[in-house]
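Asks: please find the sequence and the predicted model below.
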Amino acid sequence: MFARRRSDRRAAQRGLSIVELMIGIVISLLVGLAASSSAMVFGAMQRQGLNAGSAVVSSATTLASLKEDAAQAGLGFFGNGTYMCNGLNLRVGTTVLDQAVFSPVSITRANGNDQFDFLYATAVAGGANVALQTASNLGAAELQSYLPAAVNDAVLLAPKEPGAPCTVRTVTAVANSTATTPQRLTFGADATHNQGPAITNPALYPIGSRASLLGGVQWHRYRVVNGNLQLELPMRTGDDATAVLVRNVVALRVRIGIVGTTLTDKAITDWVAPTAAAPGGGTWGQPRATDLARVRALRVTLVTRSPQPEMPKGSGGCEATTTNSLRLFEDDADTFTPANVGTTSWQCYRYRSSDLVIPLRNYIVGLP
C-alpha cells in the first residue's frame, strides 16, 4: 500500500502547472516582440544600405558614361592642329543649328545645375580632312584627294581659315576620281542633314576649304530635371530620346581645366566655372574658338540624396546631416543648400558626392 501511494504522487507531479504555462507564454511573447522589433530595425537599416549602395553604383556608372562621351567630344571637328568651327550649321528633323556659336563641349547652368552637351563623330577616321578642288555650294563637294566617304555618311565642310561656320551634310552619292576628274560627293536634299529650308546666309567654302569625314554625328545631353539626372538625345524623337540615369540628384556641377595663354604650356593652370567670362567673349562653358584652344579637362561633381530618410534619434531629431551648406569642390566656395532647410526633415537624409576628372582627349590631340 505504501509503495503504491508513492507512485501515485510522482504521477501527479508530471507536466506543467497553469502558473508555469502562463509564465512560459509571457516569456515567449516578450521574446517574439523583441525579435520582431529587431527585425524591423534591421530591415529598415538593410533598405537604407541597399538604397545608398544603389545610388553610389548608379552615380559611378553614370559618371563613367559621361566620361566616355566627354573624351570623344570634338572628334571630327579638329584638323591640322586647329579647331575648325567658330559656328555650326546642323539640321536633323526639328533640331536646327543655324550659324550657332558652337563648341563640341557646351556647358550651361540652369536652376543651379550644369547641363552638358557633347558632339562628336562616329567614324574612326573622324577628323581626317582633305581640301576642296572647287568651291562648294553645299549641294556637292569636289575634293583634291581621296576621302573614304560612303552614301549616308555625314561630312563636315569647314572654312580654309577658322572664322566662318562649319556645315554638316549627308552624302547621297559618291563619284570616284579618275585621271582627269576629282572625287565628287553629292549632298541630295532628301538626306538626313540636308533637309529643311536653306541655311540663312550660308557659309562659303572656296577652293582650299576642308571636308572632314564624320560618319555619323552623336549629340548627347546630360541634365537634371525634377531631381533626376537624365540623358537626352536631341537628334532623336520618341521614347528612346530620353533616359533617366540617376534619381534623387541635388547637384551636378563642373569646373573646366584650362591651360595658360601660351598654348605650348601643357599644364592646367586654373579650374574655372562654366559661367565665368572668357577673354574672347562668351563664357568658359561656351567658349569662342580662340578660348576653346585653352580647354583641356572637366572636373565633375555629382551629389545625390539618400532615397529613404533615417530614423530619428531618441530626442526626436535626425543627425544624418548637420550642416545646411555643403561644399561641392574642396578648393573653392561653391556650395549647395539641401532641400527643405527650415524644417527638421532635411537632417534625416544623407548626401553623397561623386567626383571625376575627365581629360578631353580629342581637344588634347587636336590642338597644339
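Replies: That came through, no problem. None of these values were measured; they are calculated from a predicted model.
Asks: for the rest of this, base every contact and every neighbour count on C-alpha atoms.
Replies: Fine.
Asks: ok, now how distant is residue 198 from residue 186?
Replies: 16 Å (C-alpha to C-alpha, to the nearest Å).
Asks: neighbour count: the two, which is higher?
Replies: residue 186 (18 against 9; other C-alpha atoms under 10 Å).
Asks: ok, for the more buried one, nearest residue in space, not its chain neighbours?
Replies: Among residues not flanking residue 186 along the chain, residue 140 sits closest, at 4.3 Å (C-alpha to C-alpha, 6 or more residues apart in numbering).
Asks: please name the residues that touch the one you found.
Replies: By C-alpha atoms under 8 Å, 6 or more residues apart in numbering, the residues touching residue 140 are 184-187.
Asks: same thing but at 6 Å, please
Replies: 185-187 (C-alpha atoms under 6 Å, 6 or more residues apart in numbering).
Asks: now residue 90
Replies: By C-alpha under 6 Å, 6+ apart, the residues touching residue 90 are 96-97, 168.
Asks: sorry, back to before: with secondary structure added, can I get the contacts of residue 140 in TSV?
Replies: As requested, the contacts of residue 140 are exported to TSV (DSSP: H, G, I helix; E, B strand; the rest coil):
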residue	secondary structure
185	strand
186	strand
187	coil
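Asks: ok, these vs residue 365, which is closest?
Replies: Lowest distance from residue 365 to these (C-alpha to C-alpha) belongs to residue 185, with 27.8 Å.
Asks: assess the claim that that closest one and residue 141 are in contact.
Replies: Yes - using C-alpha atoms under 6 Å, residue 185 is in contact with residue 141, at 5.2 Å.
Asks: coming back round to it: export the contacts of residue 90 as JSON lines, with columns for secondary structure.
Replies: Compiled in JSON lines, the contacts of residue 90 are given as follows (three-state DSSP):
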{"residue": "96", "secondary structure": "strand"}
{"residue": "97", "secondary structure": "strand"}
{"residue": "168", "secondary structure": "strand"}
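Asks: most neighbours, which of those residues?
Replies: Within those, residue 168 tops the neighbour count with 23 neighbours, counted by other C-alpha under 10 Å.
Asks: that one and residue 159, how far apart?
Replies: Applying C-alpha to C-alpha to residue 168 and residue 159 gives a distance of 12 Å.
Asks: one more structure, for comparison:
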Amino acid sequence: MRAGFHSPRARGFSLVELLVSVLIGLLALVFATRLITGAEQNKASALGGSDSMQNGMLAMFSISGDAQQAGFGLNDPVLVGCNTRFHDTGGYSLAPAARGPGTVFPLAPAVIESGGAGPDRISLYSGSSMTGTGTLRVTSNYIGGTRLDVDRVPSYGFKLGDVVVVAPDNIGAGDCALAQISEDPGRVDAPPKQQYVMLAGGTGFRYNSGALGGANYTAGMARIFNLGPEKTLAFHTWSVNNGFLQLRSTDLAGSGGTAQTVADNIVSIKAQYGFDTRTGGAFTPQDGLQVRRWSATMIDADGSGSAGNAGDYQHIAALRIAVVARSAARERPDADGDCTATADKPVVFASAVPEGVAAAPITVDVGGDDWGCYRYRVFETIVPLRNAGWRP
C-alpha cells in the first residue's frame, strides 16, 4: 500500500451521520423523559387517590362513630333542645343555634351549624350514665348558690364528680344548667343522710361556676338529670379549617378551647337532620321515628309555628353525614393552562333515601381557583340517633 493512501472507513463518521446519531439520541431522551414523567404523574395520582381514600375513611369513621353514640342519657323531652347555661374551665362551649329571632345553646344529641356550600360545624353530645332517666326533684326555690335541695337521698346513681343537668319541668319555661356534683352525696354527716346536691366550684369541678349561670328554679317544678362521670362526658365539635379536619372535645386533654387536627386533605364536612314531620297525635316516637324530610337547618318539624324550638329537636330521627376528601398532589394543567382533573364540584346528599323521601342535594364549594387541579372522594352515611325513641 502506497504511503498517504487512506481507506474510506478510516476517515470516521461524516457530519451527516453524526447529526443523525445526535437526533436519534435526543428523540430517545425525550421519549424516556416523557415516559418517566408520565409514570411519576400516574404514581402521584394513584398515591393521591389512596391518601384521599384513607383520610376520608378516617374522617367518616370518626364523625359517624360520634353520631352513633350521640344522645345517650339525653333522652328525656324535658332536656332535648333545652337552652343550656354552660361553663367550662377547659374552654369548650356549646354550639349556638337559631330559635326564632334569637340564638340559643341547645342540649341535644346533634347540633349542625350549616355553612351553606362551605363546610359545616357538627356538634355531637353524649353522656355515659345508665341512670339518665332516674332524676331528683328540686324541693325548694333556687335563686343562686351552690346547694340544691332534693326529694330523696341522692346516693343511688349520683356520685362525686358526676355531671348533672338541672331542667324545669315545663318545656320552654326556663333554661337548663349543667354542673358537677362537688360533694359526695352518699356521705353521712349525721342521720339521716343529706337530701341535697352540692355544686360548688374548685379544682376538679371544671363545669361549676358557683351559681348555675344565673338560672333560677321553682320548688317542685325542676329536676336534676345525671349524665355520668366528667371524664366520660363526650361533647365533640367537628369542623374543617384550611383542609384539616379538626375536633374540639371535652374528653380529650387540651382540646376544649383549641381544636386539634385529626386528618388532613379534608376540604368539607356536611350534615343534615332527618326529621320526622308528623305532628299532633300522629307523632308517636315511642313506636319509632321515621325520616320524612332532610334539612341542613332547623325547620318547624313539630308544627308549633316556630323553627328551632325544643320540640323540633325531639323530631330528629337521624343524621346524614358527608365527608369530602381531596388528593394530596395537585395535578398539572393542560397545554392551555386549564385544570382537568375534576370537571365539576362534588355534590353530596343527591340520592333519595329512604324511599319516598326527597333528596336535598348540596354542591360543595371546595375552595380556590385551582380546585379543578385536584381529585376528590365523597363519603356519605346515614346514622339513626340511637335514643331518638327511648323516652321515659
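Replies: Arrived safely. What you see is a predicted model, and the numbers here were worked out from it, not measured in a lab.
Asks: of the contacts of residue 90 of structure 1, which are reproduced in structure 2?
Replies: Mapping the contacts of residue 90 of structure 1 onto structure 2 (both residues aligned by TM-score structural alignment, their matches' C-alpha atoms under 6 Å) leaves residue 168 still in contact.
Asks: doesn't residue 228 make contact with residue 247 of structure 1?
Replies: Yes - here residue 247 of structure 1 reaches residue 228: they are 4.5 Å apart, a contact under C-alpha under 6 Å.
Asks: in terms of neighbours, single out the busier of these two.
Replies: Higher neighbour count among residue 247 of structure 1 and residue 228: residue 247, with 20 against 17, using other C-alpha under 10 Å.
Asks: count the residues that sit near residue 98 of structure 1.
Replies: For residue 98 of structure 1, the neighbour count with other C-alpha under 10 Å is 18.
Asks: check residue 143 of structure 1 too.
Replies: Residues contacting residue 143 of structure 1 under the criterion other C-alpha under 10 Å number 26.
Asks: same question for residue 243 of structure 2.
Replies: Other residues close to residue 243 of structure 2 by other C-alpha under 10 Å number 16.
Asks: tell me the contacts of it?
Replies: Applying C-alpha under 6 Å, 6+ apart, the residues near residue 243 of structure 2 are 264-267.
Asks: returning to that earlier point: how close does the residue nearest to residue 186 of structure 1 sit to residue 292 of structure 1?
Replies: Going from residue 140 of structure 1 to residue 292 of structure 1 by C-alpha to C-alpha gives 30 Å.
Asks: residue 251 of structure 1 now?
Replies: Taken as C-alpha to C-alpha, the span from residue 251 of structure 1 to residue 292 of structure 1 is 26 Å.
Asks: corresponding residue for residue 220 of structure 2 in structure 1?
Replies: Counting by TM-score structural alignment, residue 220 of structure 2 corresponds to residue 206 in structure 1.
Asks: list the contacts of its match.
Replies: Here residue 206 of structure 1 is in contact with residue 135 (C-alpha under 6 Å, 6+ apart).
Asks: which helix or strand contains the counterpart of residue 77 of structure 1 in structure 2?
Replies: Aligned by TM-score structural alignment, residue 77 of structure 1 pairs with residue 74 of structure 2. Assigning secondary structure by DSSP states H and E places residue 74 of structure 2 outside every helix and strand.
Asks: near residue 74 of structure 2, how many other residues are there?
Replies: Residue 74 of structure 2 has 29 nearby residues by other C-alpha under 10 Å.
Asks: neighbours of residue 135 of structure 1, how many?
Replies: 16.
Asks: can you find the partner of it in structure 2?
Replies: Match for residue 135 of structure 1 (TM-score structural alignment): residue 140.
Asks: does that match touch residue 219 like I think?
Replies: Yes - using C-alpha under 6 Å, residue 140 of structure 2 is in contact with residue 219, at 4.2 Å.
Asks: now the contacts of residue 243 of structure 2 as CSV including distance to residue 376 of structure 2?
Replies: Shown next, in CSV, are the contacts of residue 243 of structure 2 (distance: C-alpha to C-alpha, whole Å):
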residue, distance to residue 376 of structure 2
264, 13
265, 10
266, 9
267, 9
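Asks: go through the residues you listed and flag which are in strands.
Replies: Mapping the contacts of residue 243 of structure 2 onto strands (DSSP state E) picks out 264, 266-267.
Asks: looking at the residues you listed, spot the one nearest residue 390 of structure 2.
Replies: residue 266 (34.4 Å).
Asks: now that that closest one has come up, it's in contact with residue 244, right?
Replies: Yes - contact criterion C-alpha under 6 Å: residue 266 of structure 2 and residue 244 qualify, at 5.5 Å.
Asks: who's in contact with the aligned partner of residue 104 of structure 1 in structure 2?
Replies: Aligned counterpart of residue 104 of structure 1 in structure 2: residue 109 (TM-score structural alignment). Going by C-alpha under 6 Å, 6+ apart, residue 109 of structure 2 touches 70-71, 124-125.
Asks: look up the closest residue to residue 109 of structure 2, ignoring the ones flanking it.
Replies: With sequence-adjacent residues excluded and distances taken as C-alpha to C-alpha, 6+ apart, residue 109 of structure 2 is closest to residue 71, at 4.1 Å.
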